[in-house]
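K.L.:
sequence-free structure coming up:
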């Protein structure tokens, strides 16, 4: 099977490429450092599997790119590879079109199993996260936000929120908007307070629901 590997760390791309190319049924045909490069490589190489890191600052995040890639290249199956094990991410990852989810600290054998599982038409989710997914589907959405962010957030806060949701750090947001890191931190705190959010995953979920992110 042909595989494209997208991760913002070159050493991670090299390490996983060695593991995958060692397998008799796998070949890494391309690599990418962010979501935009991943889209380009999928269009060029037409892989069977795309292994996508979830967060790739300062480039386009894997979460944002997954939906676009699945829409334009539905035959390529996407396996998300990430350090995050938050329940909020899992629901949106699968909803965006990914076929599986593996943590970066998982054993090599689990990664290989996940690749072969989704290549065969299945879905791979770690048992711990599968329980979270079931819970997400059966519970009522009591935390849905009905407020219009364009009415309750300032212009500066509206600029900062999608950048934070895409995975950019405080320094990177400051450089993009030509403001100080302290200003970013202060506005992030105000955003979390105004929207009644407690964590970064909740902020990402809010941005997705309000369609504040784009490819």
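P.N.:
Happy to help now that I have it. These numbers come from a predicted model, not from an experiment.
K.L.:
from here on, just use CA atoms for contacts and neighbour counts.
P.N.:
Will do.
K.L.:
mind listing the strands for the chain?
P.N.:
Secondary structure of the chain (DSSP state E): strands at 2-6, 27-32, 49-53, 77-82, 100-103, 124-125.
K.L.:
columns distance to residue 18 and mean neighbour count on top of the ones you listed, output as JSON lines?
P.N.:
Formatted as JSON lines, those follow (distance: least, C-alpha to C-alpha, whole Å; neighbours: other C-alpha atoms under 10 Å):
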{"stretch": "strand 2-6", "distance to residue 18": "11", "mean neighbour count": "25"}
{"stretch": "strand 27-32", "distance to residue 18": "9", "mean neighbour count": "20"}
{"stretch": "strand 49-53", "distance to residue 18": "14", "mean neighbour count": "27"}
{"stretch": "strand 77-82", "distance to residue 18": "16", "mean neighbour count": "25"}
{"stretch": "strand 100-103", "distance to residue 18": "18", "mean neighbour count": "23"}
{"stretch": "strand 124-125", "distance to residue 18": "22", "mean neighbour count": "20"}
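K.L.:
turn these into a markdown table, columns for distance to residue 68.
P.N.:
Listed next are the strands of the chain as a markdown table, based on distance: least, C-alpha to C-alpha, whole Å:
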| stretch | distance to residue 68 |
| --- | --- |
| strand 2-6 | 15 |
| strand 27-32 | 16 |
| strand 49-53 | 13 |
| strand 77-82 | 12 |
| strand 100-103 | 17 |
| strand 124-125 | 21 |
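K.L.:
tell me the buried residues in stretch 190-203?
P.N.:
191-192, 195, 197, 201-203 (16 or more other C-alpha atoms under 10 Å).
K.L.:
and residue 12, how close does it get to residue 120?
P.N.:
25 Å (C-alpha to C-alpha, to the nearest Å).
K.L.:
who's more crowded, those two?
P.N.:
Per other C-alpha atoms under 10 Å, whichever of residue 12 and residue 120 has more neighbours is residue 12, with 14 against 9.
K.L.:
structure two is appended below for comparative analysis:
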């Protein structure tokens, strides 16, 4: 199995070295380059073709990392970018997701959490974590909390289990219950049972109604256009 090729971008050398140290211990991860600025990050991605980039935000400018994320995703959309952060400011993280980041890591996170984020991003297995949904919800706090509002829908989605979110995503992408069951190696009745649980959480009578609301509100577009990338594994 090929290693996950990583670029670490941070303007503080000690932090770069820390991440290299913990990642180099893993047999399935290889740090191929490090960068001290957003501009340098773009260059090393161009030269090294990594799978995942760990990207600090504030480097040569306060939002250098976000600018680099946008440039990298424009040229190499297959590269997964995870934000490195100390302070979890809602507006900055929202900008990072809008630019194309797939997750964020607090620099003081446990090694297990850091490794899990990297491996999940590489395998396209990142689902909407409650804390991510909360960040998104913060950007829309002025909306009315009514049935068809964006804040209401995001609040429900933050309470879905990973399995329910994956099924919802597959239905959104056009898969049938039979196809979803086959991909998940379960009986179709199991999928229908989970669909019923989803409907109860949305307080709707059919998935067609749920899909109509999601399309209208462009929920998956907000979550970094993940609807086109995330599939049921």
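P.N.:
Received, thanks. Everything numeric here is computed off the predicted structure, so don't read it as measured data.
K.L.:
list the TM-score for the superposed pair.
P.N.:
The TM-score (TM-score structural alignment, normalised by the length of the first structure) is 0.60; 141 aligned residues with a C-alpha RMSD of 2.2 Å.
K.L.:
distance of the aligned partner of residue 70 of the second structure in the first structure relative to residue 96 of the first structure?
P.N.:
Counting by TM-score structural alignment, residue 70 of the second structure corresponds to residue 67 in the first structure. Distance of residue 67 of the first structure to residue 96 of the first structure, given as C-alpha to C-alpha: 5 Å.
K.L.:
what's the nearest residue to the corresponding residue of the second structure for residue 9 of the first structure if we skip its chain neighbours?
P.N.:
In the second structure, residue 9 of the first structure lines up with residue 12, judged by TM-score structural alignment. Closest residue to residue 12 of the second structure apart from its sequence neighbours, by C-alpha to C-alpha, 6 or more residues apart in numbering: residue 36 at 7.0 Å.
K.L.:
pretty sure the one you found contacts residue 14?
P.N.:
No - judged on C-alpha atoms under 8 Å, residue 36 of the second structure makes no contact with residue 14 at a distance of 10.9 Å.
K.L.:
where along the second structure do the helices fall?
P.N.:
Ranges of helices in the second structure, per DSSP state H, are 13-24, 38-48, 64-75, 90-99, 111-122, 130-139, 150-157, 162-172, 177-184, 188-202, 207-217, 219-222.
K.L.:
could you dump those helices to a markdown table with distance to residue 105 of the second structure?
P.N.:
Converted to a markdown table, the helices of the second structure look like this (distance: least, C-alpha to C-alpha, whole Å):
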| stretch | distance to residue 105 of the second structure |
| --- | --- |
| helix 13-24 | 12 |
| helix 38-48 | 17 |
| helix 64-75 | 14 |
| helix 90-99 | 11 |
| helix 111-122 | 7 |
| helix 130-139 | 11 |
| helix 150-157 | 21 |
| helix 162-172 | 19 |
| helix 177-184 | 29 |
| helix 188-202 | 29 |
| helix 207-217 | 28 |
| helix 219-222 | 19 |
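K.L.:
compare neighbour counts for residue 67 and residue 96 of the first structure and give me the winner.
P.N.:
residue 67 (22 against 18).
K.L.:
if I look at that one, how far off is residue 97 of the first structure?
P.N.:
Residue 67 of the first structure is 6 Å from residue 97 of the first structure, by C-alpha to C-alpha.
K.L.:
also residue 193 of the first structure?
P.N.:
31 Å.
K.L.:
against residue 54 of the first structure, how distant is the aligned partner of residue 89 of the second structure in the first structure?
P.N.:
By TM-score structural alignment, residue 89 of the second structure lines up with residue 86 in the first structure. From residue 86 of the first structure across to residue 54 of the first structure, the span is 12 Å (C-alpha to C-alpha).
K.L.:
neighbour count for those two, which is higher?
P.N.:
Each of residue 86 of the first structure and residue 54 has its neighbours counted (other C-alpha under 10 Å); residue 54 has more, 29 against 13.
K.L.:
residue in the second structure matching the more buried one?
P.N.:
Per TM-score structural alignment, residue 54 of the first structure is aligned with residue 57.
K.L.:
hang on, isn't that match packed against residue 83?
P.N.:
Yes - Residue 57 of the second structure lies in contact with residue 83 (C-alpha under 8 Å); the separation is 7.1 Å.
K.L.:
would you tell me which helix is longest in the first structure?
P.N.:
helix 181-195.
K.L.:
contacts only, for whatever residue of the first structure lines up with the residue nearest to residue 12 of the second structure.
P.N.:
Under the alignment (TM-score structural alignment), residue 36 of the second structure pairs with residue 33 in the first structure. Residue 33 of the first structure is in contact with 6-10, 56, 59, counting by C-alpha atoms under 8 Å, 6 or more residues apart in numbering.
K.L.:
can you tell me how far residue 33 of the first structure sits from residue 188 of the first structure?
P.N.:
Distance from residue 33 of the first structure to residue 188 of the first structure, by C-alpha to C-alpha: 27 Å.
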